[in-house]
Structures are given as structure tokens and as C-alpha cells.
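Peer 1: need a structure here:
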Amino acid sequence: MTQSHFLVPLDFSEHADQTLDYAIDLAQQVQARLTLLHVIHVPAWAGRDFTLQIAELETDTERAMQAPLNRVRAAGLSAVNVVRQGVPWHQIVEVAKARQADLILMSTHGHTGLHHVLLGSVAERVVRHAPCPVLITRRHHVTSRSSAKEK
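Peer 2: Take a look at the predicted model:
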């Protein structure tokens, strides 16, 4: 039996951080290995003028990815970081295929209305094109019991 493999795209948001916690908990239950992915969105119009800035951004991103990697390893799990450039949903799907992920765990910002129409949803596109199941986590707001009773 082969070890399960989870792909966890990260955008450095608080919600993605919560999703990583969930991925760690789930991976510990099944002893899965994790690939942590960050995609640097490079617009199609970005030409050679941006090469130096993109290289610097990639270096900064690799540095920032070290903390999530350390969290996963501290939990006793095997993990690697991957930094890619391109369209986020497409890169997530490509990495899932290339690394033969069994599950993608990712957050969604839950945009609706005009914002969703104009920008689309990375999560929605990943779900449509992924080669494996996708588990989407939504931001959950924690309210204390006392404030909930007061309402």
C-alpha cells in the first residue's frame, strides 16, 4: 500500500493557515505526506521588465514557505515545498497531476456576486479540473458562547 499524498496550496492568508492545520490533522490520521504549494501569479502582460522583481519575489516566497514546512515536519509528517509561477488554478492542477496527489486541501475566500464574476474562483476551477478529490475549507468565524447568547 502506498502512502497517501496531499497537496496543500497556500496563499499566506489566515484562512490558508487554518486549512494547513486541518491538513496536518488529517494527514496525521492517515500518515500522509504533504506537498505545500505557493503559486506566484504572474500576469500574462508581465514581460522581461519584471524578471528581476519576479526572481526576488520567488526568493522571498521560498523563505516564507519555510515556516509552514517546519510546522508540518514538527507534527511528524513528511513534506516538501513547491513554488511555481503562473495562473494559480492551473498550477495547482498541474502540480497535483505531476506529483500524483490523492487529495487537494485548499481554502476559498468565498467571494460572491460581481467580485466572483470578474475574478472567478480559483477553488472552483481547481474542482473542475483536478485529477483527484478536492476538499475546500471555508473561513469560519469563531464567536464566544457568551456573545452568541447575548444576541
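
Peer 1: going forward, measure contacts and count neighbours with C-alpha atoms only.
Peer 2: Will do.

Peer 1: show me the contacts for the residue nearest in space to the middle of the chain.
Peer 2: By Cα atoms, centre = their mean, the chain has its centre lying nearest to Pro9, at 1.7 Å. Residues counted as contacts of Pro9 (Cα atoms under 8 Å, 6 or more residues apart in numbering) are 16, 36-39, 92, 104-106.

Peer 1: likewise Arg33?
Peer 2: Counting by Cα under 8 Å, 6+ apart, the residues that Arg33 touches are 3-6, 27, 77-79.

Peer 1: next one: Arg125
Peer 2: Counting by Cα under 8 Å, 6+ apart, Arg125 has contacts Trp89.

Peer 1: confirm that it sits in a strand.
Peer 2: No: according to DSSP: H, G, I helix; E, B strand; the rest coil, Arg125 belongs to no strand; its state is helix.

Peer 1: from the contacts of Arg33, pick the one nearest Val134.
Peer 2: Comparing the contacts of Arg33 against Val134 with Cα to Cα places Phe6 closest, at 9.8 Å.

Peer 1: if we can go back for a sec, could I get the contacts of Pro9 as TSV with distance to Glu62, secondary structure and neighbour count?
Peer 2: As requested, the contacts of Pro9 are exported to TSV (distance: Cα to Cα, whole Å; DSSP: H, G, I helix; E, B strand; the rest coil; neighbours: other Cα atoms under 10 Å):
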residue	distance to Glu62	secondary structure	neighbour count
Ala16	16	helix	22
Leu36	11	strand	21
Leu37	10	strand	22
His38	9	strand	24
Val39	11	strand	21
Ile92	17	helix	27
Ile104	20	strand	26
Leu105	20	strand	21
Met106	19	strand	27
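
Peer 1: before we compare anything, build this one as well:
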Amino acid sequence: MKIIVPIDFSTNSVKALEFALGLHRGSKTSIVLCHVVEMIYDFASQTALALDNMHSDARKLLEEMVDKYSIGPIEIHSEIIEGTPSINVTRLAEELDADLIIMGTHGMGGLKKILVGSTAVNVIRETTIPVLLVPEESSTEQIKNLSFALEVADHEEKFIEKVNSYASIWGLKIQIIHIMKSRSFVKEMALNGLKSYFEKEIGYTPTIHQLESENVISGIKTFLEKNPESILAMCHTQKSIWDQLLGKRKSIEMAYQVRVPLLVMV
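Peer 2: Now for the predicted structure:
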């Protein structure tokens, strides 16, 4: 597996690297530490000098990180690129044909509301590669389950096998979360069909949790408060510009609120 870990040398980005190492210990994995030097718009001479210094400082810090964390079968490399972080992280991940992007998030509740334009959220919006958002306080020692929130919709089928492969690599059990406003026979049948699909196509029988809630986000948060030893997985489909103006996808909304790692399937 090839993983991109954006590094800005903050505590939360280093925690994301440590989380990535913990998830993949013992497995053949390649991790690329990606540091983006943001362009400075100033006088030309000052800009050139500042960029040279930033490259030099970043190169030294990355080399120290590679030396410190290069343990076992996991290979660690580093890249320094210039430009807008979200655009360049996304571009690098696609150029290297990465399987996953793992990023740190701020604060006890994951991404804070004030960070609407943050790198992590913009990467989710721009990338075609799954993104794992890791809150600062997360530890792989606490993680036992991969909790997959599903609407039981057509667009989710393509993500099921990939989520199963992550669970297998990480040594986690899959459990399905389905939030509904009220129980119905049709929904019960759909979930039974989902269980049969897993058994037939994946060869795995997941635990299915059906929860009643007027609001999907609130329902998932309530479940996670009782089951904090989880990575939450959600499907994200890109919206048109008009949809973006009218509202957010649930996966992005969850990024602002959950205290567990969030795997966004795109």
C-alpha cells in the first residue's frame, strides 16, 4: 500500500504519521511525507531568499523524521513541493497512484468550524483517493472496529470492497451503521440484502447497527460516543458547484464534529 501523509511539522501532522505507522505495522507499506511550501507574495528578492530558506529548513526536518520513523518493513520517503497545499497534495497522490491520504486534524472535535477552508476539507473535495482524517488525540491502540456508515444507496457499492480491504490490512472488524428516522419493512429488507451481499461478494458477515434518529449526523455521533474504539468510514460523492453553494456533504460535515478517525471514501 502507498500512503501520502501531508506534513507541516505541527503536532497533529506528526500524530497522523504515527497513526499511519501504527495501522500498517508489520505490513509492506510505502509512506510519502509531503511538505508543501506555500508561495510568498512579496518583493522578488525577498521571495527567492525566503523560499530557499523554507526548502532548506523543510528538507532538514523531513530527513530527521525519515530517520526517526524508518522502522520495520515500512518504507518512508519525502517530497517537497511548492504551491497551494490541497491542490498539490491531491496532485502528488494521483501522480504516485497512492492508495490513501492520511491527514491530521485539529482540536478535540476533529476539524473546527472555523477551518472551513482548511487543507483537509479541500483535499476531500478535490481528490479521487480515499482520505483518512486523524484527530490529534487518536491512538491506534484504541481502534478495534471499522464502522461503515451506509445509506444503502447505489453509489456506495463501489466502496464496499475497498473498505473491506482496509479493514483486512488494519486487522479491524467491520460493523455497519445505518441511521433511519423510523423503522420500516422495506428498510429491514434492504439491510438484510446488504448483509447477504457482504456474505456472498466479500465473504464476511458484518455486524449491522440500525439506529433511529431524526438527524444522520446526530445519530452517528451518538453511536460513536458509545463505540469510541472505531474508525468511522463514510462515502463522499463530489457535488456540482450549485450543490456546494446549497450545502455540504455529510462526510464533510462529520469531519467537523467527530472525535474518532474518519475515513472518507471518494
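
Peer 1: show me which of the contacts of Arg33 of the first structure are buried.
Peer 2: Neighbour counting by 16 or more other Cα atoms under 10 Å classes 5-6, 27, 77-79 among the contacts of Arg33 of the first structure as buried.

Peer 1: one step back: shared with the second structure, which of the contacts of Arg33 of the first structure?
Peer 2: With the contact criterion set to both residues aligned by TM-score structural alignment, their matches' Cα atoms under 8 Å, the contacts of Arg33 of the first structure that also touch in the second structure are 4-6, 77-79.

Peer 1: what range does stretch 12-23 of the first structure cover in the second structure?
Peer 2: Alignment of stretch 12-23 of the first structure against the second structure: residues 9-20, by TM-score structural alignment.

Peer 1: how near is the equivalent of Ile129 of the second structure over in the first structure to Lys97 of the first structure?
Peer 2: Matched by TM-score structural alignment, Ile129 of the second structure corresponds to Cys132 in the first structure. The gap separating Cys132 of the first structure from Lys97 of the first structure is 8 Å, by Cα to Cα, to the nearest Å.

Peer 1: who's more crowded, the two?
Peer 2: Cys132 (17 against 14; other Cα atoms under 10 Å).

Peer 1: who are the neighbours in contact with the more buried one?
Peer 2: 96, 101-104.

Peer 1: alignment lookup: Glu64 of the second structure to the first structure.
Peer 2: Using TM-score structural alignment, the equivalent of Glu64 of the second structure in the first structure is Ala67.

Peer 1: picking that back up, closest one of the contacts of Arg33 of the first structure to Thr112 of the first structure?
Peer 2: Closest to Thr112 of the first structure, out of all of the contacts of Arg33 of the first structure and judged by Cα to Cα, is Phe6, at 27.5 Å.

Peer 1: that's a helix at that closest one, yeah?
Peer 2: No: going by three-state DSSP, the assignment for Phe6 of the first structure is strand, not a helix.

Peer 1: pretty sure it contacts Met106?
Peer 2: No: under the criterion of Cα atoms under 8 Å, Phe6 of the first structure makes no contact with Met106, lying 10.2 Å away.

Peer 1: on that earlier part again, on the three-state scheme, the match of Ile129 of the second structure is what?
Peer 2: coil.

Peer 1: equivalent analysis for Asn81 of the first structure, please.
Peer 2: With three-state DSSP as the criterion, Asn81 of the first structure reads strand.

Peer 1: who's in contact with it?
Peer 2: 35-37, 62, 65-66, 69.

Peer 1: which residue packs closest to the counterpart of it in the second structure, ignoring adjacent ones?
Peer 2: Residue correspondence to the second structure (TM-score structural alignment): Asn81 of the first structure is matched to Ser78. Excluding the flanking residues, the one nearest Ser78 of the second structure by Cα to Cα, 6 or more residues apart in numbering is Leu33, at 4.5 Å.

Peer 1: residue in the first structure paired with the one you found?
Peer 2: In the first structure, Leu33 of the second structure lands on Leu36 (TM-score structural alignment).

Peer 1: surely its match meets Leu10?
Peer 2: Yes: with contacts counted by Cα under 8 Å, Leu36 of the first structure reaches Leu10, the gap being 6.8 Å.

Peer 1: from Lys113 of the second structure, how far off is the match of Asn81 of the first structure?
Peer 2: For Ser78 of the second structure, the distance to Lys113 of the second structure - Cα to Cα - is 30 Å.

Peer 1: tell me, how many residues neighbour the match of Glu64 of the second structure?
Peer 2: Neighbour tally, Ala67 of the first structure, other Cα under 10 Å: 11.

Peer 1: go through whichever strand or helix holds it and flag the buried ones.
Peer 2: Assigned by DSSP states H and E, Ala67 of the first structure falls within helix 66-74. Applying a neighbour-count criterion of 16+ other Cα under 10 Å, the buried positions in helix 66-74 of the first structure are 68-69, 72-73.
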